[in-house]
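In: how does the following fold in three dimensions:
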Amino acid sequence: MKALQGVEGQVKWVEEPSPTCDVGQIRIRVAAAGLNRADLLQSAGMYPPPPGASQFLGLECSGVVSEVGPGSSWQVGDRVCALLAGGGMAQEVVVDARHALPVPEGLSLAQAAALPEVYSTAWLNLFQLAGLKPGEKVLLHAGASGVGSAAIQLCKAFGSPCWVSVGSAERLAYCQGLGAQGGVLRAEGLEGLKPFGPFDVVLDPVGANYAESNLKLLALDGRWVLIGLMGGRKAELDMALILGKRIQLLGSTLRTRNDQFKADLLSDLNQQVWPLFNEGRLSPQLARAYPMEEAQEAYAELASNQVSGKLVVVIDPSLV
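Out: The predicted structure follows:
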């Protein structure tokens, strides 16, 4: 089978033996795979896969079940999307059966490839870790990203108003179209968010550059969930603000979580979130689907930081 490998910031398709399907696993004939910032970091040699995970790129995919290992309730022919620790950008992938979800009714497999990673990330960090409650205010940095797009829709669906920081007026309008109340352009600074706050939860993929502002913008008993370091890893913090406001700083990653944790997360997602797609209250924000021959162009577009929503690479056009 063909699988996508990252080397020094470039990606290329290589031939690789098909993986074996064991107890509790399913084999998926991959239709499409979603792109994530972690793929960029891995292709640049900055984010190696967890021990035991595939060395190839791709943290989410969609496709059709082609083989079912003992102990799984899936059937050959089922349309699924899956959360992976790696290897989704390949013609086939074998995954823990508990880490697959049914493709929501009415969605294409290209659209479904854009769902598992971002909705898992948004649900885990906002609702499970931060304990977001209806009516609480949320600040989403990089609001037009894949995770941001999912988070805006979830906040709206569960009754929590949200605001965003983004890179352009067009991306701010995009976020407001999804349900954000408003926001600021990062080039103009985060001070413009103050009239909208204080915020109960901040979802932050930026890190150091926004650390001081996050503390000032958070409310009493606020939760700052750090999920990335796009703006650096070292910052000077006023500890008195953390203490006085009783702020919780939560560092969170998903890729390195164990299989049972991911299985529980996907089960919760299936029960609490997936029905909202069928009701039309959530929708995949697929910005563009690239053919597999243009994978390098897809990665370059993601690296430009100009994408609103998600990019996917189509592996098997006969399925999408």
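In: use CA for all of it now, contacts and neighbours both
Out: OK.
In: how about G197, nearest residue that isn't a chain neighbour?
Out: Nearest residue to G197, sequence neighbours excluded (CA to CA, 6 or more residues apart in numbering): L217, at 6.3 Å.
In: look up how far Q5 lies from that neighbour.
Out: 41 Å (CA to CA, to the nearest Å).
In: likewise W13?
Out: Relative to Q5, W13 is positioned 6 Å away (CA to CA).
In: what about the residue lying closest to L84 once chain neighbours are set aside, how many residues close to it?
Out: Excluding its sequence neighbours, the residue lying closest to L84 (CA to CA, 6+ apart) is L59, at 4.6 Å. L59 has 24 neighbours, counted by other CA atoms under 10 Å.
In: circling back: need the contact list for the residue nearest to G197.
Out: When contacts are counted by CA atoms under 8 Å, 6 or more residues apart in numbering, L217 touches 193-194, 197-199.
In: most surrounded residue in those residues?
Out: The residue in the contacts of L217 with the most neighbours, by other CA under 10 Å, is F199 (26 neighbours).
In: surely it and K216 touch.
Out: No - at 9.6 Å, F199 does not count as touching K216 under the criterion of CA atoms under 8 Å.
In: ok so, going back, which residues touch the residue nearest to L84?
Out: L59 is in contact with 33-36, 39, 83-88, 117, counting by CA under 8 Å, 6+ apart.
In: grab the longest helix from the chain for me.
Out: Criterion DSSP state H: the longest helix present in the chain is helix 259-272.
In: by contact count, what packs against that one?
Out: Contact partners of helix 259-272 among helices and strands, from 3 or more CA pairs under 8 Å, 6 or more residues apart in numbering; DSSP states H and E: strand 100-102, helix 116-122.
In: related to what we said a few turns ago, could the contacts of L59 go into a markdown table alongside secondary structure?
Out: Listed next are the contacts of L59 as a markdown table, based on DSSP: H, G, I helix; E, B strand; the rest coil:
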| residue | secondary structure |
| --- | --- |
| A33 | strand |
| G34 | strand |
| L35 | coil |
| N36 | coil |
| D39 | helix |
| L83 | strand |
| L84 | coil |
| A85 | coil |
| G86 | coil |
| G87 | coil |
| G88 | coil |
| E117 | helix |
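In: and for comparison, fold this next one:
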Amino acid sequence: MTLPARMTAIAIRTPGGPEMLVPEERPMPVPGPGEILVKVAAAGVNRPDVRQRQGTYPPPKGATDIPGLEIAGEVAALGADVKRWKLGDKVCALVVGGGYANYCLAYEPHALPVPAGLSMVEAAAIPETFFTCWQNMFMRADVKPGDWVLVHGGTSGIGTTAIMLAKAFGGHVVTTAGSDDKCSVAKKIGADVAVNYKTEDFVEATKKATGGKGANLVVDIVGGDYIDRNYAAAADQGVIAQVSFTGGPKAIANFAVLMQKRLHHTGSTLRPRTVAEKAAIARGLEERVWPLIAAGKIKPVIDSTYPLAKAGDAQARMETSQHIGKIVLTV
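Out: Next up is the predicted model:
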């Protein structure tokens, strides 16, 4: 396969609004040892991409400035020492950046086969949220059959994934969403109880659903004043997994509850983690979740697709918070 010397990628002209995302010509990336080059068919859009565009989430040292953290496509070139993949293999991958482009580099162990029965668009919607939810729900916490999981933002990319994973592994789910319509969608995806946070109190609803015990795990993308309420909604020895801070990273909370209930409040970011740490998450997903996707028990929820050149429109859609599930760019 002869590769072009240059490709089209989406650049951030300067920090600012969605209109700052512009297509431009870039040199073709060359895979180093242990890397593969993927001809991108589709790329997922995520909140960190929006924050990078706004200038509040710079890429890690040495990473490309092209946004995009997850892709699906075909292997187009192999770096030295790559053993698992061959040219033409269809893969989806978690990447450190560079997804909004015709071609993108990925580390060999961070790529996984496109699950049977999924389109490239669906496959591109998997890595970022599934890696995040798997490590927070099953590696840092341990969701067991019968556990109650409180998922905030149930119709977001993280939320839809967390609901499906909790249910697939025998858990029960209470989720929050910002409208009655979104609540009914969350229930269709599998939530047992969906709470409109604008009109109902999720602490009360969680206590009621769990017979007063509370949630064994809280998956929180909000932070801010939810932190104190998460402690109130959690069961004894419950885990609060902090995934994001859409409501801000600072809070006033009654930390005595943390002690009284023997809670675990944990959190993690994905992008700066080592190659080996992300590879371990990938292995767990392939072993335990890929068979469920192939069997049709879990399927990523797609909100909308946009052509690569309209990446600004895709991020503008994300910023409205009207989307349900994942927004994906097609290349």
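In: can you calculate the TM-score here?
Out: The TM-score (TM-score structural alignment, normalised by the length of structure 1) is 0.96; 315 aligned residues with a CA RMSD of 1.1 Å.
In: circling back: need the counterpart of the residue nearest to G197 of structure 1 in structure 2.
Out: Matched by TM-score structural alignment, L217 of structure 1 corresponds to A233 in structure 2.
In: swap in S304 of structure 1?
Out: Per TM-score structural alignment, S304 of structure 1 is aligned with T320.
In: give me the neighbour count for its match.
Out: T320 of structure 2: 8 surrounding residues under other CA under 10 Å.
In: residue nearest the middle of structure 1, spatially speaking?
Out: In structure 1, the centroid-proximal residue (CA atoms, centre = their mean) is V118; its distance is 2.2 Å.
In: what's it aligned with over in structure 2?
Out: Matched to structure 2 by TM-score structural alignment, V118 of structure 1 sits across from T129.
In: wait, that match sits on I163?
Out: No - using CA under 8 Å, T129 of structure 2 is not in contact with I163; the gap is 11.6 Å.
In: can you give me the helices in structure 2?
Out: Assigned by DSSP H, structure 2 shows helices spanning 47-54, 120-124, 127-134, 157-168, 180-189, 202-209, 226-233, 256-260, 275-288, 290-294, 311-320.
In: of all those helices, which one is nearest P27 of structure 2?
Out: For those, proximity to P27 of structure 2 was assessed by CA to CA; helix 311-320 is nearest, at 19.8 Å.
In: circling back to that earlier point, spatially nearest residue to the match of V118 of structure 1 (excluding sequence neighbours)?
Out: Nearest residue to T129 of structure 2 in three dimensions, chain neighbours excluded: I158, at 5.2 Å (CA to CA, 6+ apart).
In: re earlier: now check structure 2 for the residue matching the residue nearest to L84 of structure 1.
Out: Alignment note (TM-score structural alignment): L59 of structure 1 maps to L69 of structure 2.
In: before we move on, what about V30 of structure 1?
Out: Following TM-score structural alignment, the counterpart assigned to V30 of structure 1 within structure 2 is V40.
In: test my guess that its match contacts G98.
Out: No - checked against CA under 8 Å, the pair V40 of structure 2 and G98 is beyond contact range at 10.2 Å.
In: give me the common contacts of these two.
Out: C104.
In: burial count for S108 of structure 1?
Out: Neighbour number of S108 of structure 1 under other CA under 10 Å is 17.
In: again, but for A53 of structure 1
Out: The number of residues packed near A53 of structure 1 is 14, by other CA under 10 Å.
In: wait, K278 of structure 2 touches A111, no?
Out: No - counting by CA under 8 Å, K278 of structure 2 sits too far from A111 to count as a contact (10.3 Å).
In: tell me which of the two has more neighbours.
Out: For K278 of structure 2 versus A111, neighbours defined as other CA under 10 Å are more numerous around A111 (26 against 20).
In: corresponding residue for the more buried one in structure 1?
Out: When structure 1 is aligned by TM-score structural alignment, the residue opposite A111 of structure 2 is A100.
In: for its match, what are its contacts?
Out: A100 of structure 1 makes contact with 80-83, 266, according to CA under 8 Å, 6+ apart.
In: ok, now how distant is it from Q5 of structure 1?
Out: Distance, A100 of structure 1 to Q5 of structure 1, using CA to CA: 23 Å.
In: give the burial count for the nearest residue to G34 of structure 1 once chain neighbours are set aside, as a bare number.
Out: Distance criterion CA to CA, 6+ apart; nearest residue to G34 of structure 1, sequence neighbours excluded, is V312 at 4.2 Å. The number of residues packed near V312 of structure 1 is 28, by other CA under 10 Å.
In: from memory V312 of structure 1 sits against M292, does it?
Out: No - between V312 of structure 1 and M292 there is no contact under CA under 8 Å: 9.4 Å.
In: about what we covered before: for the longest helix of structure 1, buried residues please.
Out: 262-263, 265-269 (16 or more other CA atoms under 10 Å).
In: ok so, going back, correct me, but the residue nearest to the centre of structure 1 touches G146?
Out: Yes - using CA under 8 Å, V118 of structure 1 is in contact with G146, at 6.0 Å.
In: now G248 of structure 2: closest residue in space, sequence neighbours ignored.
Out: Distances taken as CA to CA, 6+ apart put G224 closest to G248 of structure 2, at 4.9 Å, once the chain neighbours are dropped.
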